[in-house]
Structure formats: C-alpha cells, structure tokens
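[1] could you work out the structure for the sequence below:
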Amino acid sequence: MNRKNILITGASSGLGKGMAIEFAKQGCNLALCARRTEKLENLKEELLKINSSINVFIKALDVTQQKDVFSVFKGFHNDFQTINGKLDRVIVNAGMGKGASIGKGFANQNLQTAVTNFCGALHQMEAAMEIFRAQNSGHLVVISSMSAFRGYPRAMTVYAATKAGVKSLAEGIRADVLKKPIKVSTICPGYIQSEMTDSIGKPPPFMISLDKGSKLLVKAINKEKANAFVPFWPWYFIKQAMPFFTLKMLRKF
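    Modelled structure (predicted):
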C-alpha cells in the first residue's frame, strides 16, 4: 500500500532524520517533530532541496508531555487534510539512551530514559491510534531495538527494558486491530551509527552507517510486516541465538 503522508517523531537527528531523507526521495509528504526546532528547520530546507514537490510540516514536541503529543498529532493530521490527504503512517521513533547500572547514583538519568522511551512512546501510540481508528486506516510503526529480547548490563539496562516494553505494546495493539484495516509494525534495528552510538565510545559489533541503516529501515517499513530486523543479517540469526546467551556473553555483547 502506498503511504503518502508520514509522521516521524524524533526527526531532528539520527534515525529519524535519516528516514525522513529516504521518504523524501520517494516523494512522501512529511510531518516531522522533535524538541530541537532549529534542526527541524534545517532539515526541512534539506528535504525540499531533495524533492521540491513534497510538503514538509514541522512542529516542536516533547513526547513526555501527553497533551502536547495529542495536540501535535492532531495538528499534523489537519495539515495533511489541507493538501487533500490524511495521516497514513506514524513512526514512533523518539527516544534516548541515557543511563547507567542500577544503584550507582544515576536514578534521574535512568528515569528520564524510562519516561521518554516508554511513556513517551505510549503517548504517541495513543494519539496515532485515535486518529487511525477514527479514519479506519493507517500504519503504526514502532522503532524498538534488538536489545528488546534480553536484559543488558550497565548503560543498556533501562534502555533495553523500555525497548522490550514498546515491542510488547505494539504486539498488543496489533492483536487488538487484527481484523481492521490498520497495520502495526515493530522494527528492531541492530547497531546503526547515530548520536546515541557515538556516545558509547568503542564502536559496538556489526554497526552499519546511518545512510545504509536509514535505507534499510525505510525498506522494512514499506513492507509493512508485523516484525522486522534491520539489517536482517546478522541480527535475525543473533535473535534466534539470544535465548541461549549466558549473562557473561551478554556483558561482552
């Protein structure tokens, strides 16, 4: 199905920005939101240079603020109606990776990650599904992570837990609308270069460039499968092996 009008959260940098560029190349109209509006303005200019025939709408949004999420999503829906369209797809992408081992004095950072990645994602899913249910169509895309399948140590502990949570949320919504013309996809990326991975220090294993990762993400999203692993190799096979990893192996991984 051709999804012409797409909303992406966390679009000012990283995977959100990369996906916006790829969708612009495909001629999609875009609704982009993030906290850093100056970066959104620059991105809008870049996208219109890539494809001057598309429409790009931008709004500031902190996804932890529930009322703001509903207001911004409805505003974008109205924006698409002004160009004789509707909101076709929402990509729940906004998130962060702050944190440290539990009990080491970083409770505030861990809580911030938990609220942004899980509660913020819930706000986005609620707002998107309210619109999709009303129009009886749409594609909800949830960006989870390969870390969602096991618990991880150190800075990944809370992050992995939130990604497991949003994966479960997406599956629950998918079951709820199983007989409706509404699609729900969970995308689990491996390591794709971004501001988040740059902060790790030592490059993680099997990391690919943002450009390649964005292309693969968009390709997976357009297939509208229930679950996708990006890139498929080696992460699909790693996922199959993950239940057998010892905790010692997880620490190294």
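[2] going by C-alpha atoms from here, please, whenever you check contacts or count neighbours.
    Fine.
[3] next, count neighbours for the closest residue to Ser145 other than its chain neighbours.
    With sequence-adjacent residues excluded and distances taken as Cα to Cα, 6 or more residues apart in numbering, Ser145 is closest to Cys188, at 4.1 Å. By the measure other Cα atoms under 10 Å, the count of residues near Cys188 is 25.
[4] now do the contacts for Cys188.
    By Cα atoms under 8 Å, 6 or more residues apart in numbering, the contact list for Cys188 reads Ile143, Ser144, Ser145, Met146, Asn227, Ala228, Phe229, Val230.
[5] which one of the residues you listed has the most neighbours?
    Ser144 (27 neighbours).
[6] so where do the helices sit in the stretch 101-250 of the chain?
    Remark: helices assigned in the stretch 101-250 of the chain by DSSP state H, counting those that start in this stretch are 107-114, 120-135, 156-176, 195-198, 210-223, 232-241, 247-252.
[7] before we compare anything, build this one as well:
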Amino acid sequence: MRKTTLITGASSGLGDGMARVLAESGHHLALAARRTERLEALRDELLAAHPGIEVSVHPLDVNDHQRVFAVVKEAAEVHGGVDRVIVNAGLGKGGRIGTGKFHANLQTAETNFIAALAQCEAAMEHFYERKTGHLVVISSMSAMRGMPSSMTTYAATKAGVAHLAEGIRMDLIGRKGLDIKVTTLYPGYIASEMNEGVEQEAKLMVDTETGSRALVAKIEAEVAEAHVPTWPWMPLSHVMKHAPLGVVKRLV
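    So this is what the prediction gives:
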C-alpha cells in the first residue's frame, strides 16, 4: 500500500473529496493549494477524525514552477518520502476562441497544462530517485474530443495532460527495477466548486463524495486509465470519440 499521497488543488472540490476518502483508508496526506486556510481546516478535521494519520499543509500556486518542485521535496522530508502524487489543480475558465477572452484561455492553458507538466516533472524525479511511486493525472471526459465555446481551451488542456501521462507511462515500459505506475482519470460530471451552477449537466452529475470515492477506487487499483464514474462515462466515451461533431456538440 502506498501510504503518503500529495494532492494539488486540495482546498476544494475533487482534491478535498479525494483527501477525505484517502484519509478514511489510513493514508498520510500532503495537501497543497493556494488557499491555506482551507487546507488547515481540512487538516484539522481529518486529524480529529482519523488520529492515526499524518497530514501536512503546503502553500502552492502551481504556476510558480519552482515552488512545485520545492513542495514535493518538502512533503518528502515531512513524511519520509511521497508514494503518490495526484495532479489535480486546475481551472475551468475560458471563452469561445476569437471573442476577446484570450487572457482567460491563457490562464487555463498555463494552469491546466504547463503547471501540470511541472507537477509531473517534480513527481517523476522523486519517483525515479526512489524507484517507486504512483503518478495520477486528473484529465476530463472533455478530453475525448475538441469542445465548443467556453470549453475549447479547457478540453484541449485535458487532452494534453492525458497524452503527457501516456508518454510518461510509455517511458516506463521495459524499465526493470522500477515500481512506478501512471494513472490517467477522466472524470465525468462530478459536482464541485468549479462547475457550480452548470445546469445542462445535472442529469448525469453525481455528488462530490460519490465522484471522489469512484476516483479513489480507481487510484488505489492503480489502473492505467479509467472513465469515472464508469457508468455512463465508459460507453459515452466511445460515442464522444467517434460520433460526428454535431452529435458531440448536442451531448455537451
């Protein structure tokens, strides 16, 4: 069992939800995000509920790339090594391409892809040094195809991080003496702070706890890839990948 997990974007949404589920299973946690007051409150709550675990808090803006590397080292020092890193921090901002929303789209691209690259680099350096570890990258069902309107840049970044993870996974093929796994997760509609107020997704949306438990189940199984929750997103993934663009647009 991998005991210590570092989660970025742990102050809300799926990061907070996954931390709660992992804590129930006795995992030690390194929680990283910008909003440290939320992290401290979560830490105190988890320690009170699960006195046998260790929880550390690490201030982190993932767009500060040097700080990303520093946080992995800090967490490793506190916990005697990091067994798993969940690359979760992200943004959902954006606008239709060509409508003056470049700044919002740029922020999303930098946070969801460039910052994710920094997290993967830092995590894998640590794992290669230890010869063991588990990298988890949170992509999205929107990575299946290009998406319209405000989702265009977001979907492109999530496709990018999925390919990044797959490339890292490919690098590990045939590397003897390494116990390093790479998991890519494609969440469907899971209620979180990022998608508050989104109405068209309501019929397929699950609550944060249900979604977080489904994510953690796949993480602990150390699968290579998974659509979460499996139903209806596994079958829908095939539709999204192969249907005409007009059909996909009506789905989203």
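[8] hmm, back to that, measure the residue nearest to Ser145 of the first structure to Leu47 of the first structure for me?
    According to Cα to Cα, to the nearest Å, Cys188 of the first structure stands 26 Å off from Leu47 of the first structure.
[9] related to what we said a few turns ago, closest to Ile21 of the first structure out of the helices of the stretch 101-250 of the first structure?
    helix 210-223 (8.4 Å; Cα to Cα).
[10] quick one: buried residues of that closest one?
    Leu210, Asp211, Gly213, Ser214, Lys215, Leu216, Leu217, Val218, Ala220, Ile221 (16 or more other Cα atoms under 10 Å).
[11] what of stretch 237-253 of the first structure?
    Buried-residue list, stretch 237-253 of the first structure, by 16+ other Cα under 10 Å: Lys239, Met242.
[12] over to stretch 137-157 of the second structure?
    Neighbour counts over stretch 137-157 of the second structure (16+ other Cα under 10 Å) mark 137-148, 150-157 as buried.
[13] quick one: that stretch aligns where in the first structure?
    The alignment of stretch 137-157 of the second structure onto the first structure (TM-score structural alignment) covers residues 142-162.
[14] can you list contacts of the matching stretch?
    91-93, 96-102, 110, 113-114, 117-118, 163-167, 170, 184-190, 229, 235, 239, 242-243, 250-251.
[15] now distance to Ser12 of the first structure too, for the contacts of Cys188 of the first structure, in CSV please.
    Listed next are the contacts of Cys188 of the first structure as CSV, based on distance: Cα to Cα, whole Å:
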residue, distance to Ser12 of the first structure
Ile143, 16
Ser144, 18
Ser145, 19
Met146, 23
Asn227, 25
Ala228, 24
Phe229, 23
Val230, 21
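[16] contacts only, for the most centrally placed residue in the first structure.
    In the first structure, the residue lying closest to the centroid (Cα atoms, centre = their mean) is Asn93, at 2.1 Å. Asn93 of the first structure makes contact with Ile8, Thr9, Gly10, Ala11, Leu15, Gly16, Val142, Ile143, according to Cα under 8 Å, 6+ apart.
[17] what about whatever residue of the second structure lines up with Ile102 of the first structure, neighbour count?
    Under the alignment (TM-score structural alignment), Ile102 of the first structure pairs with Ile97 in the second structure. Residues within reach of Ile97 of the second structure, counting by other Cα under 10 Å, total 15.
[18] so what's Ile97 of the second structure up against?
    Residues in contact with Ile97 of the second structure (Cα under 8 Å, 6+ apart) are Ser149, Ser150, Thr152.
[19] check Gly15 of the second structure too.
    Ile7, Thr8, Gly9, Asn88, Ala89.
[20] helix, strand or coil for Ala10 of the second structure?
    In three-state terms, and counting by DSSP: H, G, I helix; E, B strand; the rest coil, Ala10 of the second structure is coil.
[21] what number of residues lie near it?
    Ala10 of the second structure sits with 28 neighbouring residues when counted by other Cα under 10 Å.
[22] make sure it is actually in contact with Leu31.
    Yes: with contacts counted by Cα atoms under 8 Å, Ala10 of the second structure reaches Leu31, the gap being 5.7 Å.
[23] list the residues that contact both of these two?
    When contacts are counted by Cα under 8 Å, 6+ apart, Ala10 of the second structure and Leu31 have Leu39 as shared neighbours.
[24] buried sites along stretch 175-193 of the second structure?
    The neighbour-count check on stretch 175-193 of the second structure (16+ other Cα under 10 Å) flags 178, 180-192 as buried.
[25] no no, stretch 86-101 of the second structure
    Buried residues in stretch 86-101 of the second structure (16+ other Cα under 10 Å): Ile86, Val87, Asn88, Ala89, Gly90, Leu91, Gly92, Lys93, Gly94, Gly95, Arg96.
[26] over to stretch 111-127 of the second structure?
    111-120, 122-124, 126-127.
[27] that one aligns to what range in the first structure?
    Under TM-score structural alignment, the match for stretch 111-127 of the second structure is residues 116-132.
[28] same check, this time on stretch 39-53 of the second structure
    Under TM-score structural alignment, stretch 39-53 of the second structure corresponds to residues 40-54 of the first structure.
[29] now do that stretch: distance to the chain's middle.
    20 Å (Cα atoms, centre = their mean, to the nearest Å).
[30] quick one on the thing from earlier: please produce TSV containing the buried residues of stretch 86-101 of the second structure, extended by secondary structure and distance to Met1 of the second structure.
    As requested, those are exported to TSV (DSSP: H, G, I helix; E, B strand; the rest coil; distance: Cα to Cα, whole Å):
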residue	secondary structure	distance to Met1 of the second structure
Ile86	strand	16
Val87	strand	19
Asn88	coil	21
Ala89	coil	24
Gly90	coil	27
Leu91	coil	31
Gly92	coil	33
Lys93	coil	36
Gly94	coil	39
Gly95	coil	42
Arg96	coil	44
